[in-house]
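Asker: Got a predicted model here, sequence first, then my questions.
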Amino acid sequence: MATVTELLIYPIKSCAAISVPEAQFHVSGLVAEGVHDREWMLVTHEGQFLTQREYPRMALVSPRIDGDAVEVTAPGMPPLRLPLAHDAAARSMHVQIWDHSVDAADCGDAASAWFADAIQGPCRLVRFRPDVHRPTSTKWTGGAPAETRFADGYPILVIGQASLDDLNARLQAAGRAPLPMNRFRPNLVVDGLEAFEEDYVESFAADGLALRPVKPCARCPIPAIDQATGIPGPDPLDILQSYRANPRMEGAVCMGMNCIVTTGAGSSLYVGQQLETAIAF
C-alpha cells in the first residue's frame, strides 16, 4: 500500500510546478482545473524545445491557475495571463521534442517577448493543440498505447519519498546538503514504499484507476539546478551513479518511473489517498 503525498502539474514544460490537492489522470497526463501537464512549451525560433538545460532561469517562471487563465510570474516581470480558451486563429508552428515532431499553436509575439525577457534568451511560447495526439513509444509499454503532450516521453512520473530520503542520506554522509523533491520534477509522489521500490511496482491502483510503471526515468543535469534560485549547483548524479546506473537503460542513472494510465482514464486521485500496489515478479 502506498499513499499519495503530492500531486504536481507543470503547465509550462521545464518551468515551475503547481502542487494541487487533486488531479485527473488522463491518458496524456495530469489535468487540474482544466490545465494540462506540459500544455505549453518554450522553443527556439526554429521550433526546437527548450528546457532548464539551456536556460536554468526557467525554474523561476511560476504559473498558477487563476479562473479562466494561467497567471505566470517571474522575478522583475509583470504577471502574464495565458487564457485557458484555445485560440482557433493561432498560427501553427512545427516543433521538435527529442525525436518527436508535432504541430503546436504559437501563442503570439507578446507572450513570446515576455518569456524571452524572463529567461534572458530568444524563444517562442507554443501550446499543445487540442486536435493533436502525440503517441508515446510502445517499446517500453509492451505494445500498450499511450500518449503525452510536451513531456519528454511518457505522461506521468512517479517517485517514492523513500527514494529521495535514501539519496539524501548518502548526500549527507558525503558532507553535502539534502535536496528537495522538486529537483526531480515528479507528477506523483508516494509514501509507504521502500527506497526505489517503485522500480518493481506492476501497478498503482485506486477507485477504478490503474497506473502502470513502464520505463525508468534517466536523469539529466536538471537535478543540479536549485529550483528556488535557478542557479546550478553540485550535481547529485555523481552520488546516484554509484548505485543507480541502470543496465536496462545502457547504464544511465535513473530515479523515478515513467507511467501510463491503463484503466480509468479521467479518474481522479487526491493527496492522502491510498493506492494498492502490485509488485512485478
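Answerer: Here it is on my side, so go on. Note that this is a predicted model, so its numbers are computed, not measured. Numbering: from 1, shown residues only.
Asker: CA only for contacts and neighbour counts going forward, please
Answerer: OK.
Asker: how many other residues sit next to residue 166?
Answerer: 13 (other CA atoms under 10 Å).
Asker: Now it: closest residue in space that isn't a chain neighbour?
Answerer: Closest residue to residue 166 apart from its sequence neighbours, by CA to CA, 6 or more residues apart in numbering: residue 195 at 6.3 Å.
Asker: and if you look at residue 63?
Answerer: residue 72 is the one closest to residue 63 (CA to CA, 6+ apart), at 4.3 Å.
Asker: Now for that neighbour: which residues touch it?
Answerer: 61, 62, 63, 64, 79, 80, 81, 82 (CA atoms under 8 Å, 6 or more residues apart in numbering).
Asker: Buried subset of those residues, written for PyMOL?
Answerer: Typed into PyMOL, the line below selects the buried ones among those, using 16 or more other CA atoms under 10 Å:
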select buried, resi 61+62+63+64+80+81+82
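Asker: one step back: and the residue nearest to residue 166, what does it touch?
Answerer: By CA under 8 Å, 6+ apart, the contact set of residue 195 is 160, 161, 162, 163, 164, 165, 166.
Asker: residue ranges for the strands of the stretch 51-200 of the chain, please.
Answerer: Per DSSP state E, counting those that start in this stretch, the stretch 51-200 of the chain carries strands over the ranges 62-66, 69-73, 80-83, 92-97, 100-106, 124-128, 134-135, 147-148, 156-160, 188-191.
Asker: Dump these to TSV, plus distance to residue 115.
Answerer: Supplementary listing: those in TSV, determined by distance: least, CA to CA, whole Å:
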stretch	distance to residue 115
strand 62-66	11
strand 69-73	10
strand 80-83	9
strand 92-97	17
strand 100-106	13
strand 124-128	7
strand 134-135	25
strand 147-148	24
strand 156-160	26
strand 188-191	27
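Asker: Tell me which of those strands lies nearest to residue 274.
Answerer: Evaluated with CA to CA, those place strand 188-191 nearest to residue 274, the distance being 9.1 Å.
Asker: Now stretch 192-207: buried residues?
Answerer: Buried, per 16+ other CA under 10 Å, within stretch 192-207: 192, 193, 195, 196, 198, 199, 201, 202, 203, 204, 205, 206.
Asker: Next one for the comparison:
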Amino acid sequence: MTLSGIHIYPIKSAAGITLQSATVQARGLEFDRRWMVVDRSNRFMTQRKFPKMALIQVHLNSDTLAVSAPDIDPLILPLQPTDNEDSGAHLTVDVWGDRCDAISMGAESNAWFSQVIGQDCQLVYMPDNSQRPTDHGKYGNEQSVSFADAYPFLLISEASLEDLNGRLEAPIPMNRFRPNLVVKGCDAFAEDDWNQIQIGKFTFSVAKACSRCTIPTVDQVTGIRGKEPITTLATYRRWEGKIWFGQNLIQVEDASAKNSNLEDGKLEDSQLTVGDRLTIIS
C-alpha cells in the first residue's frame, strides 16, 4: 500500500491544493487550514451554509497567499501576517465551540471575502502560539489542531471512493471529501479496521471514523449543492445516526521532533511524499 495523494486546504472550506510532498507539523500538514473565514460573531463559515466558498481558489507562493474567485480581481496577502497585539488585529474565534486566538488578515481581505460570499465576514489566521486541542482535549493538550473540524489528518483510500462510485449514477472525485491523505493498494473501507499505521517515517493512530456533513454534496467546480453522495452513502455507511467515510488520524510522535531536523537542512525527514509506503501496525 502506498500514499497516492496529498492535499491541503489553506483556507478552511475553500478549494484545496494538491501536493507531491508536504511538511508534517505538530497541528497537521504545513499550511493546512491555518486560515479561516468568520462571520460578524467571529464564528467559522463553511460550505455547509455557503457552498460558493468552493469557488475560492488558493495559491501559495514563497511569501504570499493568493486567492481568486469568479468575477472579482485576485487578492494577494502576506503569507505571514503581522502578529502585533497592539494593532488590534487579534481576536478570539469559534470553531465548533472551541475558542482560540486568531489574527485578522485586514480590511482589504475582509472586503474581498465579504463580496465573494455575499455576507459580512473576515479572513483570520491561526498564529503558532494559538492552541486548540484535538476533539476537545480527548488526546490531551499536547495534540494540537488547526482550524480543521476536529483532527489534524483525514485519510481515505482510493478503493473506498471506487466502491462508492460503483453505486452512483454519476461518479464523483475525491475532492468532495476533502482528505489530506489518499492511499491505494487496499480493499474498499479497509481503513475502517486500522488502529495504527506508518506512512513513510511517520506513525499515526486512527482516532475515529469521519462523520460526514453536507459538504460532499457540493460540486467543488460549480459550488452547487446536490443530493449525492450522501443519499447513497446513507444506504450502507450509516450507523449510530451518522454517515461515515474516511478516517481521522493523529500523529503518534510529536511532529516538532521531526521538524528539528530542519535546522540540519534535512527537509525530507519532516515530509510525507506521494509514493511513501503505508504499513499497518495494528
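Answerer: That came through fine. Everything quoted here is computed from the prediction, not taken from an experiment.
Asker: so the longest strand along the first structure corresponds to what in the second structure?
Answerer: Across the first structure, the longest stretch assigned as strand under DSSP state E is strand 252-263. Matched against the second structure by TM-score structural alignment, strand 252-263 of the first structure falls on residues 242-253.
Asker: that older thread, and the buried residues of stretch 192-207 of the first structure, which two are furthest apart?
Answerer: Among those, 195 and 206 lie farthest apart (CA to CA), at 21.6 Å.
Asker: Can you report how many residues neighbour the nearest residue to residue 35 of the first structure once chain neighbours are set aside?
Answerer: Closest residue to residue 35 of the first structure apart from its sequence neighbours, by CA to CA, 6+ apart: residue 11 at 6.8 Å. Burial of residue 11 of the first structure is recorded as 28 neighbouring residues (other CA under 10 Å).
Asker: what's near enough to touch residue 212 of the first structure?
Answerer: Going by CA under 8 Å, 6+ apart, residue 212 of the first structure touches 201, 202, 203, 204, 259, 260, 261, 262.
Asker: lining up those with the second structure, which overlap?
Answerer: Compared against the second structure with both residues aligned by TM-score structural alignment, their matches' CA atoms under 8 Å, the contacts of residue 212 of the first structure retain 202, 203, 204, 259, 260, 261, 262.
Asker: Show me what the first one aligns to in the second structure.
Answerer: Right, residue 202 of the first structure. Using TM-score structural alignment, the partner of residue 202 of the first structure in the second structure is residue 195.
Asker: Hmm, that match is touching residue 282, no?
Answerer: Yes - counting by CA atoms under 8 Å, residue 282 is a contact partner of residue 195 of the second structure at 5.3 Å.
Asker: Tell me where the stretch 51-200 of the first structure has helices.
Answerer: 109-119, 161-173 (DSSP state H, counting those that start in this stretch).
Asker: how about those helices in JSON lines, adding distance to residue 146 of the first structure?
Answerer: Listed next are the helices of the stretch 51-200 of the first structure as JSON lines, based on distance: least, CA to CA, whole Å:
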{"stretch": "helix 109-119", "distance to residue 146 of the first structure": "30"}
{"stretch": "helix 161-173", "distance to residue 146 of the first structure": "26"}
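Asker: Kindly state which of these is positioned closest to residue 230 of the first structure.
Answerer: helix 109-119 (9.9 Å).
Asker: Tell me the residue in the first structure aligned with residue 130 of the second structure.
Answerer: So, by TM-score structural alignment, residue 130 of the second structure is matched to residue 132.
Asker: residue contacts, that match?
Answerer: Listed by CA under 8 Å, 6+ apart, the contact partners of residue 132 of the first structure are 102, 103.
Asker: Also residue 187 of the second structure?
Answerer: Contacts of residue 187 of the second structure (CA under 8 Å, 6+ apart): 159, 160.
Asker: Tell me, how many residues neighbour the closest residue in space to residue 120 of the second structure that isn't next to it in sequence?
Answerer: Among residues not flanking residue 120 of the second structure along the chain, residue 114 sits closest, at 4.8 Å (CA to CA, 6+ apart). Residue 114 of the second structure: 17 surrounding residues under other CA under 10 Å.
Asker: Please report how far residue 114 of the second structure lies from residue 79 of the second structure.
Answerer: Distance of residue 114 of the second structure to residue 79 of the second structure, computed by CA to CA, to the nearest Å: 20 Å.
Asker: ok, back up a step: and the longest strand of the first structure, how far from the second structure on average?
Answerer: Compared with the second structure after fitting, strand 252-263 of the first structure deviates on average by 0.7 Å (mean CA distance after the TM-score superposition for the first structure).
Asker: what does that strand rub up against?
Answerer: 25-27, 146, 154-160, 163, 186, 196, 198-199, 208-219, 237, 240-241, 244-246.
Asker: Also stretch 229-243 of the first structure?
Answerer: Against stretch 229-243 of the first structure from outside (CA under 8 Å, 6+ apart): 56-60, 167, 170-171, 219, 221, 223-226, 253-254.
Asker: list the buried ones in that stretch?
Answerer: In terms of neighbour count (16+ other CA under 10 Å), stretch 229-243 of the first structure has its buried residues at 230, 232, 236, 237, 240.
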